[in-house]
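Novice: coords below, sequence missing:
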């Protein structure tokens, strides 16, 4: 491990044994708990399309959220060091997973749609351009094999 490696761990525990384990496709729940040391547990399941519980987080949702959060954190950092005062940030991110054509399901794209409010006196053109740099720096976006697009909206606050 180099001096710049960072390690992460999670414990995923299946909680969906309904008495007969995986004795049949419909015999078990997809529910599970995701535990990360020192943090609140995440209640997980599969997507409802795959017999999951719609009230729990699924891996696909969490992947989209991870891309969005990583981009946001880089963007806020870059704004702070470039004199852009962000006063609000909201991203309505979405992703597309494709199944079929004889291949396993896979993400084909994620689109980030950050709506950013900046303080008066901040440069909106610079605020917009920093999204490109944030994308280039995002650890999660650099780890996936599909396009991650960004369609930001910059608004001047009052």
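Specialist: In hand now; what should we look at? Quick caveat: nothing in here was measured; it's all calculated off a predicted structure.

Novice: going by C-alpha atoms from here, please, whenever you check contacts or count neighbours.
Specialist: Fine.

Novice: what's the helix or strand for residue 78?
Specialist: Assigned by DSSP states H and E, residue 78 belongs to helix 59-81.

Novice: what does the following helix or strand past that helix contact?
Specialist: Sequence-wise, the next helix or strand downstream of helix 59-81 (DSSP H and E) is strand 86-91. Here strand 86-91 makes contact (Cα atoms under 8 Å, 6 or more residues apart in numbering) with 68, 72, 76, 79-80, 112-119, 157.

Novice: alongside the first one, take a look at this:
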């Protein structure tokens, strides 16, 4: 089960709805991105993301004003770097969740090559 955010006396050990929304955005982008990479011959050897969101609060509620995904992607070879960077845009366009939210979702990827 989930909980409210700690600032609303929620349990820090449980995911709150805001974290779940950010996780959904990040996972949707990751799955779309990995699909794009597989179709394009880009071999992804590692992928991590730590999404963050900006919230505007007001009495009685609030809203997200932006989400930022910061995927850290590792690819198998240097020849894949440019295509790996380029594929974040079509992956974003393919993400149903990002297309459904009423705030911008930015991407700040870091792409590296797997050490040999």
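Specialist: In hand now; what should we look at? Source: prediction; values computed, not measured.

Novice: got the contacts of strand 86-91 of structure 1 as CSV, with neighbour count and distance to residue 49 of structure 1 columns?
Specialist: Shown next, in CSV, are those (neighbours: other Cα atoms under 10 Å; distance: Cα to Cα, whole Å):
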residue, neighbour count, distance to residue 49 of structure 1
68, 26, 23
72, 22, 29
76, 20, 35
79, 21, 39
80, 12, 41
112, 23, 23
113, 17, 25
114, 20, 28
115, 15, 30
116, 21, 33
117, 20, 36
118, 21, 39
119, 16, 43
157, 15, 41
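
Novice: show me what the longest strand anywhere in structure 1 is packed against.
Specialist: Taking DSSP state E as the criterion, structure 1 has its longest strand at strand 103-112. The contact analysis (3 or more Cα pairs under 8 Å, 6 or more residues apart in numbering; DSSP states H and E) places strand 103-112 of structure 1 against strand 94-100, strand 148-150.

Novice: follow-up on the earlier one: so where is the helix holding residue 78 of structure 1 in structure 2?
Specialist: Aligned by TM-score structural alignment, helix 59-81 of structure 1 corresponds to residues 17-39 of structure 2.

Novice: okay, now residue 108 of structure 1: neighbour count?
Specialist: 14 (other Cα atoms under 10 Å).

Novice: and the match of helix 59-81 of structure 1, how far from structure 1 on average?
Specialist: In the superposition against structure 1, stretch 17-39 of structure 2 averages 0.3 Å from its aligned positions (mean Cα distance after the TM-score superposition for structure 1).

Novice: give the buried residues for that stretch.
Specialist: Within stretch 17-39 of structure 2, the residues scored as buried using 16 or more other Cα atoms under 10 Å are 18-19, 21-23, 25-30, 32-34, 36-37.
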